[in-house]
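Asks: when you get a sec, could you give me coordinates for this:
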Amino acid sequence: MLANRLKLFWALLGNQLWVRPTLWSLLSVAAVAVALHFGNSLMADGAPEVDVDTLSSMLTVIASTMLAICTFSLSVLYSVFSFVSAHASPRATPVIISDPKAHEAISSFIAAFIFSLVALIALGMEWFSPLGRFILLLEIVAVIALVLLALLRWLRTLGLFGKLTYTLDRVEDLTAEAMRAHRRDPWRGCRPGPERLPEGGLVCTLDGTGYVHYVDLKALQALAQEVDAVIHIRARAGMLVHPAFPAAVLFPPRVLSELQRAALVKAFSLNRDRVYAEDPRFGLAVLAEIAERAQSAEDPGTSIRSLDAVARVLMENFGRNEAALMDDTDHPVLYPLLTMVAVRPQDFVIDTFDVVARGKPRWEVQLHMQELLEALAASCVEPVAGAARKQAWRCWRRVAGEIPGRADLRRLQRMARATAAGAGEAFPAQGQTSSR
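Replies: Model prediction:
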């Protein structure tokens, strides 16, 4: 249980921009210490004589250059964060903040600056022996090579950071990863839970308000064994909970001690914000928000690209061939005393396309959305296909009174009618249009 929490802690810590530069800076200080230690402890016979002024000049150039590059790089990152927040979505900013390319570049520059600064101080104090100065020279050459490599990769990354498509690709990758994990095991090792709360069970609530970030299933399994009951988990990762929300239900009901109650509450980690891991609905919601904002900002190209990302994630996980492979594989039950409610697959379709349909309609975006819903209805399994058919008609009804051209409106109506056939929707008579 402690190992799981430490793993989660390190995963969250690794996404912070300051962590890797801090570790690399400590390594740079350790490199100077290595030169001091081995230079003073090993025999210096035959070591090349390295001039102190030469080393000092090289370190001074590295320090001044790295300070300027660090300042420039951080200002670029700040501009990129502001751009993504304004033009894509504030929820997409953490994707750029956690980008490993940015972490690697900033870490290299700061570590080189710290290395040169510490080495200059040690040289000024005359702590280096002749062998130590030679080892320091080798380290300086290695640092210059690493910095040049990092600088070249950083220049390539800068060309990507300024593009909105790079942010979309990063959000899509994280969403697809979370969706694949969800499809492999929708119940996270628990048994499938009932849709309704068991009558007569002990309802357990949490003390705080926020989004469920992580559920310690091993701790809940141990608690269920201790009290000899089944725990029905109602609050899964990504859900908003509050003190009145039934996070878990024990059946048959058991009287919990204070320690057992505290253990149950501690098993649910809450956060103010949602995260992409274990929450594919959040990633799809961010893509839908980007599409809706781009549509309202007269940028149909970005909106269409974002909708394409949504369709790819759904087709790759709920396509007929992929779904057949998933169904043939039994989901492992690692926690037999726990049940969990799975996310309804149709909610993935409703949550995303509803957001775009409610925005300021653009003809190009609405046409492309009907094409994607037709593709989802034809290539995905139920209930995703059924949700796509219903959503096609719902989207058309939302924009029926806001598309100015009659010919364009009739074309959308024909596409929506063809996709929604068999969905049980009530269609108006041919030639009539629906008002919102």
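Asks: going forward, measure contacts between C-alpha atoms and count neighbours the same way
Replies: OK.
Asks: which strands or helices does the lengthiest helix in the chain pack on?
Replies: Secondary structure of the chain read by DSSP state H shows that its longest helix is helix 52-87. For helix 52-87, the packing partners by 3 or more Cα pairs under 8 Å, 6 or more residues apart in numbering; DSSP states H and E come out as helix 93-97, helix 100-124, helix 130-161, helix 164-184, helix 280-296.
Asks: switch to 7 Å and redo it
Replies: In terms of contacts (3 or more Cα pairs under 7 Å, 6 or more residues apart in numbering; DSSP states H and E), helix 52-87 is packed against helix 93-97, helix 100-124.
Asks: with distance to residue 228 and mean neighbour count as added columns, please give these in JSON lines.
Replies: Formatted as JSON lines, the entries for these read as follows, by distance: least, Cα to Cα, whole Å; neighbours: other Cα atoms under 10 Å:
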{"stretch": "helix 93-97", "distance to residue 228": "42", "mean neighbour count": "19"}
{"stretch": "helix 100-124", "distance to residue 228": "45", "mean neighbour count": "21"}
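Asks: ok, and the closest non-adjacent residue to residue 381?
Replies: Sequence neighbours aside, residue 320 is the residue nearest to residue 381 in space, at 5.4 Å (criterion: Cα to Cα, 6 or more residues apart in numbering).
Asks: host element of the nearest residue to residue 176 once chain neighbours are set aside?
Replies: The shortest distance from residue 176 to any residue other than its chain neighbours is 5.5 Å, reached at residue 313 (Cα to Cα, 6+ apart). Residue 313 belongs to helix 300-318 when assigned by DSSP states H and E.
Asks: distance of residue 183 from residue 342?
Replies: According to Cα to Cα, to the nearest Å, residue 183 and residue 342 sit 10 Å apart.
Asks: likewise for residue 389?
Replies: Between residue 389 and residue 342 the computed distance is 22 Å (Cα to Cα).
Asks: next one: the nearest residue to residue 122 once chain neighbours are set aside from residue 136, what distance?
Replies: Distances taken as Cα to Cα, 6+ apart put residue 128 closest to residue 122, at 7.2 Å, once the chain neighbours are dropped. Separation of residue 128 from residue 136 (Cα to Cα) stands at 9 Å.
Asks: next, the second sequence, to be compared with the first:
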Amino acid sequence: MLVGGLAVIAVPTAKLFGGVIPDGVSEKIGAEAVDALLTIIASSMLAVTTFSLSVMVSVYRSVASQWTPRAHRVQLKDTRTQTVLATFVGAYIYALLSIILLHTPFFSEGEIVVLFAMTIVVIVMIVATILRWVLHLQTFGSLEQTANTIRDDTQRAMHECVKHPALSANPLTPDVIIPADAITVRSERSGYIVRILTHALQTAATDCQGYIWLTVKPGDYVNQGEVIGHISGDIDTIKNAIKRFVDIGLHRDIPQDPEIGMVMLAEIGVKAMSPGVNDPGTAIWMMDRIMSVIYETPDQVSPTCDRVWMPVFELHRAFYTSVDLLARYCGGAVEVQQALFKRLGGVAHCDNPALAASARELGARLYARGQQCLPTDVDKQDIYKPDWI
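Replies: As a prediction, the model looks like this:
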């Protein structure tokens, strides 16, 4: 809405600089045309905004129906589209307010020149925005753009979750002893753990000299009344903090839960292998994106929230869940099976023992499915049991 804000500052700017504009400049540069320019901007921006909104809604529906319904929520965060719409609406507001102000006694000849210059700046911004919007529409909502957006969001989340496995809290491992007198905290509603603000919980626990042991992490599903943690200290204060800073919702979200991003990629591959589509290339493509995510392995950082404990993010579990989902529906495709064995073989020899074990188990399951699902003995002979299983 920066463009719309120009209309608000148009009057003081014109009053400030209008007095230094020499007489006759308005006629030389055609500043009298500002009224016509503003009318054109007002009428065209209303139409362009309506068109852009219809395109956006169509793309969102197409993404949800063609790829996976969960990808729709990822596209809603597209900042380019939001910026474009804000520019168009802002330009419309600027033109509308400027037309109103222009027909008031506020503007002299010199001040009209200032308004004309500001209008030229707005036109340049509109043209630049339209060009960016046209380039963005070339791939907006396509398979490549949707998959890359999910992968990029998942990579960022994976980087943070591997770097801070417990979101800067202490890892809640089996050897952690929760005091017997700790108070149990239960969920007030059913849903997914969307996000946990561990630093805010740390502040609340520090203020009342208490401790928090959460037994859930982002991505977990909890039922109403289910235990989600234990606390000590000022019970009411910490319970209110957990209610505020442990977000429970109907949908999983990628920023603290990269597993759902990997599952989205797998779902796109699964849909590509449905009988009505039968596109093994897309399934392989999605596997490649999952593989690019799991190799995001920065060094872990020591916990900074010493009064909060929670379960750690498990990379091997997220990998297993997403790849097994994809492999389960690709057992009858030789090309996809061969590609999966190739990728899993690399993971099976990685330095992460848990991840390597998951890859070996996935390979064994993939081979067993292939022997049952492949329709002919010729196809089965094309699948060799790897020595790393």
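Asks: before we move on, back to that, can you check what angle separates the helix holding residue 313 of the first structure from helix 280-296?
Replies: Here helix 300-318 of the first structure runs at an angle of 160 degrees relative to helix 280-296 (axes from the mean of the first three to the mean of the last three Cα atoms, to 10 degrees).
Asks: relative to helix 164-184, how tilted is helix 300-318 of the first structure?
Replies: 20 degrees.
Asks: and the residue nearest the centre of the first structure?
Replies: Centrality entry for the first structure: nearest residue to the mean C-alpha point is residue 276, 3.5 Å, by Cα atoms, centre = their mean.
Asks: what does that residue align to in the second structure?
Replies: Structural alignment (TM-score structural alignment) places residue 276 of the first structure against residue 254 in the second structure.
Asks: ok but its match is inside a strand, no?
Replies: No - with DSSP: H, G, I helix; E, B strand; the rest coil as the criterion, residue 254 of the second structure is coil rather than part of a strand.
Asks: residues in contact with it?
Replies: Under the criterion of Cα atoms under 7 Å, 6 or more residues apart in numbering, the neighbours of residue 254 of the second structure are 153, 154, 157, 260, 261.
Asks: make it 10 Å
Replies: By Cα atoms under 10 Å, 6 or more residues apart in numbering, the contact set of residue 254 of the second structure is 74, 150, 153-158, 194-195, 218-219, 260-262, 264.
Asks: go on, residue 324 of the second structure?
Replies: For residue 324 of the second structure, the set of contacting residues under the criterion of Cα under 10 Å, 6+ apart consists of 263, 266, 330, 358, 359, 361, 362, 363, 365, 366.
Asks: map it onto the first structure.
Replies: So residue 324 of the second structure corresponds to residue 354, using TM-score structural alignment.
Asks: same deal with residue 221 of the second structure?
Replies: Alignment note (TM-score structural alignment): residue 221 of the second structure maps to residue 240 of the first structure.
Asks: please apply the same query to residue 287 of the second structure.
Replies: Taking TM-score structural alignment as the alignment basis, one finds that residue 287 of the second structure is matched in the first structure by residue 307.
Asks: same question for residue 22 of the second structure.
Replies: Under the alignment (TM-score structural alignment), residue 22 of the second structure pairs with residue 46 in the first structure.
Asks: now do the helices in the stretch 201-350 of the first structure.
Replies: 217-227, 258-266, 280-296, 300-318, 320-328, 345-357 (DSSP state H, counting those that start in this stretch).
Asks: so of these, which one's packed in deepest?
Replies: A comparison of the helices of the stretch 201-350 of the first structure by mean neighbour count, using mean count of other Cα atoms under 10 Å, puts helix 280-296 on top with a mean of 25.
Asks: which strands and helices sit next to it?
Replies: Judged by 3 or more Cα pairs under 10 Å, 6 or more residues apart in numbering; DSSP states H and E, helix 280-296 of the first structure is in contact with helix 52-87, helix 164-184, helix 300-318, helix 345-357, helix 363-379.
Asks: try 8 Å this time
Replies: For helix 280-296 of the first structure, where contacts count as 3+ Cα pairs under 8 Å, 6+ apart, the packed elements are helix 52-87, helix 164-184, helix 300-318, helix 345-357.
Asks: redo these as a markdown table? Include distance to residue 409 of the first structure.
Replies: Converted to a markdown table, these look like this (distance: least, Cα to Cα, whole Å):
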| stretch | distance to residue 409 of the first structure |
| --- | --- |
| helix 52-87 | 29 |
| helix 164-184 | 30 |
| helix 300-318 | 18 |
| helix 345-357 | 15 |
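Asks: quick one: work out the angle between whatever helix or strand residue 410 of the first structure lives in and helix 363-379.
Replies: Here residue 410 of the first structure, judged by DSSP H and E, is contained in helix 406-420. Relative orientation of helix 406-420 of the first structure versus helix 363-379 (the same axes, to 10 degrees): 20 degrees.
Asks: is it true that residue 140 of the second structure touches residue 59?
Replies: Yes - under the contact definition of Cα atoms under 8 Å, residue 140 of the second structure touches residue 59, with a separation of 7.4 Å.
Asks: so for the two, which residue has more residues nearby?
Replies: Under the neighbour definition other Cα atoms under 10 Å, residue 140 of the second structure and residue 59 were set side by side, and residue 140 has more, 21 against 18.
Asks: contacts only, for whichever residue in the first structure pairs up with the more buried one.
Replies: Structural alignment places residue 140 of the second structure opposite residue 161 in the first structure (criterion: TM-score structural alignment). For residue 161 of the first structure, the residues meeting the contact criterion (Cα atoms under 8 Å, 6 or more residues apart in numbering) are 80, 167.
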